[in-house]
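Chemist: sharing a model that was predicted from the sequence below.
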Amino acid sequence: MRNTLVVLLFLFAAAFGTAQTEDDPVAWSHEVSKISDTEYELIFTGIILKDWHVYSQYTADGGSLPSELTYDKAGEHYELIGATTESKTTIEFSDVFEVDETFFSDIAVFTQKIKLLQPDVDRIDVNLFYQVCKEVCFTKEYDFNISLSGATVVLEQKEVDVASKSLSDAMVLDLKNKELLTNGVEGGSNKGSGLWTIFVLGFLGGLIALLTPCVFPMIPLTVSFFTKQSKTKSKGIANAVLYGFFIVVIYFLLSLPFHLFDSIDSQILNTIATNIWLNVFFFLIFVFFAFSFFGYYELTLPSSWANKMDTASTKAGGVIGIFFMAVTLAIVSFSCTGPILGGLLGSTALAEGDVATNLSAGMLGFGVALALPFALFALFPAWLNSLPKSGGWMTTVKVVLGFLELALAFKFLSNADLVGDWGFLKREIFVGIWIVIFILMALYLFGIIRFPHDDPKKKLPLARFIGGLLSVVFAIYLTLGVVNVVNLKLFGFLPPDFYTIAKKENDCPLGINCFKDFEAGVAYAKQENKPILLDFTGWACVNCRKMEENVWSEPDVFPLINEDYVLISLYVDDRKKLPKELQFDFEYDSGKVKTIETIGQKWGTFQTLNFNAASQPFYVLLSPDMEVLNTAIQYVDKDTYKNWLEEGLVHYNELSN
């Protein structure tokens, strides 16, 4: 019945649809279906103008904005039964954002069951926040004011005081030539954090895991088992390949729960990049992993699990038995693979795009690398003779991984320090900690310091000596960077160069004279008669740091920013409270009121309100009179960024003349 109603609504809108326009391309309505005296089904239907799209609640982070339904007084007047379901959606890869986007075409239907907690409740208020796109994207809100009995709903308008209205009005820019922004945002997510790169990183992690003492000795034993126990050579090869296939499947399946979390709340995993306490938690976890690799304790799953899997593989035999053998390998090798998988999770959390999808790609790569030797050595058993013997070198691999885990741990602590504005892990201190870590790693590789599981002292192998030298070279490079002899470039992992103990003329990237207040920056641009480079950034934004390190610092880009533009950098994750007199209630066109209390809330709302964007980095070129000078741009290479800046200057000079 409900599907029939939806189709009728769609046909009616297609024939007589006057509610939609190019400026407002979705016509919304709602329906209430009574299930029992206390349970109801709320149905929200949007008829979408042809060629426009509304995005799903669960579209990947890093792309267009997801729809979000907010149920007022849920948990107080009524409770939600399950998650809000959706009608049919389409998934397509976005070349702009480099993520798979999920959206509705023609019609969008959201359905939510509720159960009343107070029997006299008749009014349900639901706010829908959504983005609708064609060539241009609009960020919209719609309020559903629902009477369960069908009575007329009388709306109560929340009063916004005069001071809030004044501050709200100042948030809205009178942009000229705004259609230039609708030509599409150049750039997008960093290609280095694309799925193939995450897959390769996972594959490398799997190769490293192969060299650990939990996995390496298993390779010849397992291959020999399959080739010798099988009646024919082809059967042995098939079993070994199947064993490898199940290893890949098992590690891929380990990522599926993260998709479940992401479907419950599309932001739950991506908040890791800016949530203070999650970053602190990850710091502690990585330190814990590091010391397990140093040999002070072992991370193991209950031995009963491995025994049960081993027994199951023996009893079952055949394909099922081989599957349980693969599960047994995953369990017994956990003390070595667990910390590596933890590092993989941390790396995907720092990367751009949907965290759960990134993790699946990484786990798939990890599983393929771990499985590959079992299949290859079954096909070419003579290669087993060329494998190095198990020994102390595998302990060395574990300890080196421990040092790398420890270095990565401080990246998470740095994120918490930056976002929380604690001020204790300044750039020099962060780099100094890394210098100490890599010097200690060099001393270990040279045999000067030792850990619990190390073998008795022997002649230093050449590989350890070379590894120690590389660690020393890297420590020297970091030291030269601290004293400003070289320009440190570490893929955006370091805190911003202005976040420093040393006294700086300003706290802006690369020492550029920048403004962190929009109004002050515009006033200066008018005074100097210069165009504006508007930089929406974040303290914990890795790609923002990469742009500053690798693009802004280039000799043919830096002078353009420093001399020809006025830089305004707005940090959307800044948790510092605004002064009381500058905190205000912002009222959207829909009547919804949002309280702006922090600097980040102000600039995040400012970005969405004026530029229909919510990702960073996000760059806009403006004249002091709010003329848009070029398309918006995100993470791009140096030449593209340089050309973009120069085109903006040409346009600005044309306006001036």
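Modeler: Received the coordinates, thanks.

Chemist: CA only for contacts and neighbour counts going forward, please
Modeler: Fine.

Chemist: strands along the stretch 551-657 of the chain, start to end?
Modeler: In the stretch 551-657 of the chain, the segments counted as strands under DSSP state E, counting those that start in this stretch are 566-571, 584-587, 593-596, 618-622.

Chemist: oh, I was asking about the stretch 1-150 of the chain
Modeler: 26-34, 39-48, 53-55, 68-71, 78-86, 90-94, 99-105, 107-116, 123-133, 137-147.

Chemist: hey, which of those is tucked in deepest?
Modeler: strand 53-55 (a mean of 26; mean count of other C-alpha atoms under 10 Å).

Chemist: how far away is S292 from V280?
Modeler: Distance of S292 to V280, computed by C-alpha to C-alpha, to the nearest Å: 19 Å.

Chemist: ok, which of the strands of the stretch 551-657 of the chain comes nearest G194?
Modeler: Closest approach to G194 among the strands of the stretch 551-657 of the chain is made by strand 618-622 (18.4 Å; C-alpha to C-alpha).

Chemist: helices or strands up against the closest one?
Modeler: Other helices and strands packing on strand 618-622, by 3 or more C-alpha pairs under 8 Å, 6 or more residues apart in numbering; DSSP states H and E, are strand 532-537.

Chemist: you'd agree M441 is up against F465?
Modeler: No: the pair M441 / F465 is not scored as a contact, 11.4 Å apart, by C-alpha atoms under 8 Å.

Chemist: more neighbours, these two?
Modeler: The neighbour count for M441 versus F465, taken as other C-alpha atoms under 10 Å, is higher for M441 (24 against 15).

Chemist: next up, a structure to set beside the first:
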Amino acid sequence: MKKILFSLIVSFLAFAAYAQIQEPVKFKTELKNVSATEVEIVFTASIEQGWHVYSTDLGDGGPISATFNTDKLTGAQLDGKLRPVGKEIASFDKLFEMDVRYFEHTAQFVQKLKLTGGDYQVTGYLEYGACNDENCLPPTQVEFSFSGKAEGTSASVLAETPAEKVDTAAAPAVIGSADGPTSVVVSDNDLWSPVIDELNALGETTSQEDMSWLYIFITGFVGGLLALFTPCVWPIIPMTVSFFLKRSKDKKKGIRDAWTYGASIVVIYVTLGLAITAIFGANALNALSTNAIFNIFFCLMLVVFAASFFGAFEITLPSKWSNAVDSKAEATTGLLSIFLMAFTLSLVSFSCTGPIIGFLLVQVSTTGNVIAPAVGMLGFAIALALPFTLFALFPSWLKSMPKSGGWMNVIKVTLGFLELAFALKFLSVADLAYGWRILDRETFLALWIVLFALLGFYLLGKIKFPHDDDDTKVSVPRFFLALASLAFAVYMVPGLWGAPLKAVSAFAPPMQTQDFNLYNNEVHAKFDDYDAGMKYAREHGKPVMLDFTGYGCVNCRKMELAVWTDMKVADLINNDYVLITLYVDNKTRLPEPVKVMENGTERTLRTVGDKWSYLQRVKFGANAQPFYVLIDNEGKPLNKSYSYDEDIDKYVDFLQTGLDNYKKK
């Protein structure tokens, strides 16, 4: 028992030390005989949920493509390129402005070889890139070595087909020890010494992904509250609650019926959310978020919803549906009767709730989370059901309930403006995918400025729609909403000249589409070499910010555009730190490959990117990007590490805390 307990403790400590090392992809490699003169090397990957592995030949300036690389090739020649096999997902990446292809759950790559006869040997590695919604792995290598003997065509015949470049450099010396974490590394100074324990002791930065379910729930809840204050729902509340309280002489039973009614509403809408996922599947819904055709469809759908809210027409379900359900409710008793009443409410109120539900489902379904639609609908349904149960518990509140009136139509029209604004977001994705360039950043911002200015004027009573009252009085809440809308429109004006506009960076097209840009507040690294940067920091007595990044890291670019452009963040990085940016996918070859023993596994460092990825793993115990760590000029951590989170205040606190700790030292 003691041995088992000791083993568990050791395993836990080992896990804690390397908790940031992620291995979401596992490859199996095998050699298959195709014929007497042909073989195939097959790489089969198992990919964790939420991650994806990029395919081959994606082109320059994008994510890391899967490539086949040889260190030694004798008695055989490459026959064609590395071939992806399986279900590829193709989408347009807004940040890289290019089409990308990737695999989820499983992937397979096949490289065919022609045997030239006699003994053959092939040694090398498959290199691939993998990302999820938050992080990207550095270029990762799957090493292989196969040998055998075969009868085949003579080498002189096959020599006409040029082979890929083969690295025949002499085998390098092995660095490190197989007994545990590597302590001797690629550099001969103590700046490479591991600080994993010290970094873990400082804690971890909570990622914004941890808040995704809560965010989706709150989004749905807000949508439900907005639906409450529409002409299709608000007038029904007092009628329904009074019905339950008068239905039975037993007050407790009336309250119980009202609770059942509210619970039925929740069940109906959550079932709708689950049905959406069941019909399409989480992966299909995620793919829709970058599919140009569906984004055009979403755009047109929101425009139709907006027109409905403006009063052009009403979107209603066939009246025979609601009549049939209503008559069924009257003919039954008990819980079924109450459930059918709730279902009738869902059908009757569809003209107001439909556009809100449609918009909500489009937004949350494209997160790729398998239960996102259900979570969103849960929030929506709870908000919608809440007043029915609360007013049943406290009937006296009904007297103070605001009466129906023109203010409900104001909410509908306001929602119409918002849906038009989001319609442009979906159109922007399609515009980028097809390269139309009709909705560049300044065009998008100009349209949003006009929309929110018109919304402000509407709230001030300067614009009228068909269902609006003639009453020209503007209430205090309406005035403040108008003020906020007009202020937001003014806020976006500097964006026409290139201001970053953090509040809309997630919606507007990328800065690269801006034709006229006067903004020049950018952060640039002083060094892209760790040892050179640390030497400079020592000479000038300054702390260091290490930025482990990648040319193909989407979220690294998001952080740089959304966070580093903030004035306070840029000032701290540029003036108080020595910024060292280390690209883990830098393909520049090292003078010679270096073999290292890392936790009992032999690895070969071939490129500069391999070197920086190795530094991140052995010194900080992490292997995903973006990864930011603050250290003093002796290589010791000053604060907990930071990953992908676009919260600017949190990032400023991260930088300021590190600076304060450095000054204390």
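Modeler: Nice, I can see it. Note that the coordinates shown come from a computational prediction; the quantities given were computed from them, not determined experimentally.

Chemist: can you put the strands of the stretch 551-657 of structure 1 in CSV and add mean neighbour count and distance to N612 of structure 1?
Modeler: Formatted as CSV, the strands of the stretch 551-657 of structure 1 follow (neighbours: other C-alpha atoms under 10 Å; distance: least, C-alpha to C-alpha, whole Å):
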stretch, mean neighbour count, distance to N612 of structure 1
strand 566-571, 25, 16
strand 584-587, 20, 16
strand 593-596, 16, 17
strand 618-622, 24, 11
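
Chemist: could you dump those strands into CSV with distance to T222 of structure 1 added?
Modeler: Below are the strands of the stretch 551-657 of structure 1 laid out as CSV (distance: least, C-alpha to C-alpha, whole Å):
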stretch, distance to T222 of structure 1
strand 566-571, 54
strand 584-587, 65
strand 593-596, 61
strand 618-622, 52
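
Chemist: so which of those strands gets nearest S230 of structure 1?
Modeler: Smallest distance to S230 of structure 1 across those (C-alpha to C-alpha): 59.6 Å, for strand 618-622.

Chemist: mind reading off the mean deviation between stretch 372-392 of structure 2 and structure 1?
Modeler: Averaged over the aligned pairs, stretch 372-392 of structure 2 sits 1.3 Å from structure 1 after superposition, using mean C-alpha distance after the TM-score superposition for structure 1.

Chemist: what range does that stretch cover in structure 1?
Modeler: Using TM-score structural alignment, stretch 372-392 of structure 2 lines up with residues 358-378 of structure 1.

Chemist: the residue lying closest to K233 of structure 1 once chain neighbours are set aside: what's it in contact with?
Modeler: The shortest distance from K233 of structure 1 to any non-neighbouring residue, by C-alpha to C-alpha, 6 or more residues apart in numbering, is to T227 (6.3 Å). By C-alpha atoms under 8 Å, 6 or more residues apart in numbering, T227 of structure 1 lies in contact with 233, 235-237, 240, 378.

Chemist: 7 Å instead?
Modeler: By C-alpha atoms under 7 Å, 6 or more residues apart in numbering, the residues touching T227 of structure 1 are 233, 236-237, 378.

Chemist: same thing with L225 of structure 2?
Modeler: Applying C-alpha under 7 Å, 6+ apart, the residues near L225 of structure 2 are 383-384.

Chemist: quick one, helices of the stretch 101-250 of structure 2?
Modeler: 155-158, 196-201, 212-228, 236-247 (DSSP state H, counting those that start in this stretch).

Chemist: out of these, flag the one nearest E164 of structure 2.
Modeler: Taking these one by one with C-alpha to C-alpha, helix 155-158 is closest: 13.4 Å.

Chemist: in structure 1, point out the residues matching that closest one.
Modeler: Under TM-score structural alignment, there's no match for helix 155-158 of structure 2.

Chemist: how near is whatever residue of structure 2 lines up with T396 of structure 1 to P231 of structure 2?
Modeler: Under the alignment (TM-score structural alignment), T396 of structure 1 pairs with V410 of structure 2. With the distance defined as C-alpha to C-alpha, V410 of structure 2 ends up 10 Å from P231 of structure 2.

Chemist: tell me which of these two has more neighbours.
Modeler: Comparing V410 of structure 2 with P231 by other C-alpha under 10 Å, the one with more neighbours is V410, at 23 against 20.

Chemist: how close does the more buried one sit to N69 of structure 2?
Modeler: According to C-alpha to C-alpha, V410 of structure 2 stands 63 Å off from N69 of structure 2.

Chemist: count the neighbours of E539 of structure 2 for me.
Modeler: Other residues within reach of E539 of structure 2, judged by other C-alpha under 10 Å, total 9.

Chemist: shouldn't it be within a helix?
Modeler: Yes: with DSSP: H, G, I helix; E, B strand; the rest coil as the criterion, E539 of structure 2 is part of a helix.

Chemist: returning to that earlier point: and the residue nearest to K233 of structure 1, how far is that from L329 of structure 1?
Modeler: Counting by C-alpha to C-alpha, the gap from T227 of structure 1 to L329 of structure 1 is 18 Å.

Chemist: got it, and I435 of structure 1?
Modeler: Distance of I435 of structure 1 to L329 of structure 1, given as C-alpha to C-alpha: 36 Å.

Chemist: of those two, give the one with the bigger neighbour count.
Modeler: Applying other C-alpha under 10 Å to I435 of structure 1 and L329 shows that I435 carries more neighbours, namely 21 against 18.

Chemist: corresponding residue for the more buried one in structure 2?
Modeler: I435 of structure 1 maps onto I449 in structure 2 when the alignment is built from TM-score structural alignment.

Chemist: please name the residues that touch that match.
Modeler: 489, 492.

Chemist: and after the helix or strand harbouring it, which helix or strand comes next?
Modeler: Applying DSSP states H and E as the criterion places I449 of structure 2 in helix 441-459. Once helix 441-459 of structure 2 ends, the next helix or strand along the chain (criterion: DSSP H and E) is helix 476-492.

Chemist: which residues are contacting that next one?
Modeler: Residues outside helix 476-492 of structure 2 that contact it (C-alpha under 7 Å, 6+ apart): 445, 449, 452-453, 455-457, 459-460, 501.

Chemist: so which bits of that helix are buried?
Modeler: Using 16 or more other C-alpha atoms under 10 Å as the test for burial, helix 476-492 of structure 2 gives 478-479, 481-486, 488-489, 492.
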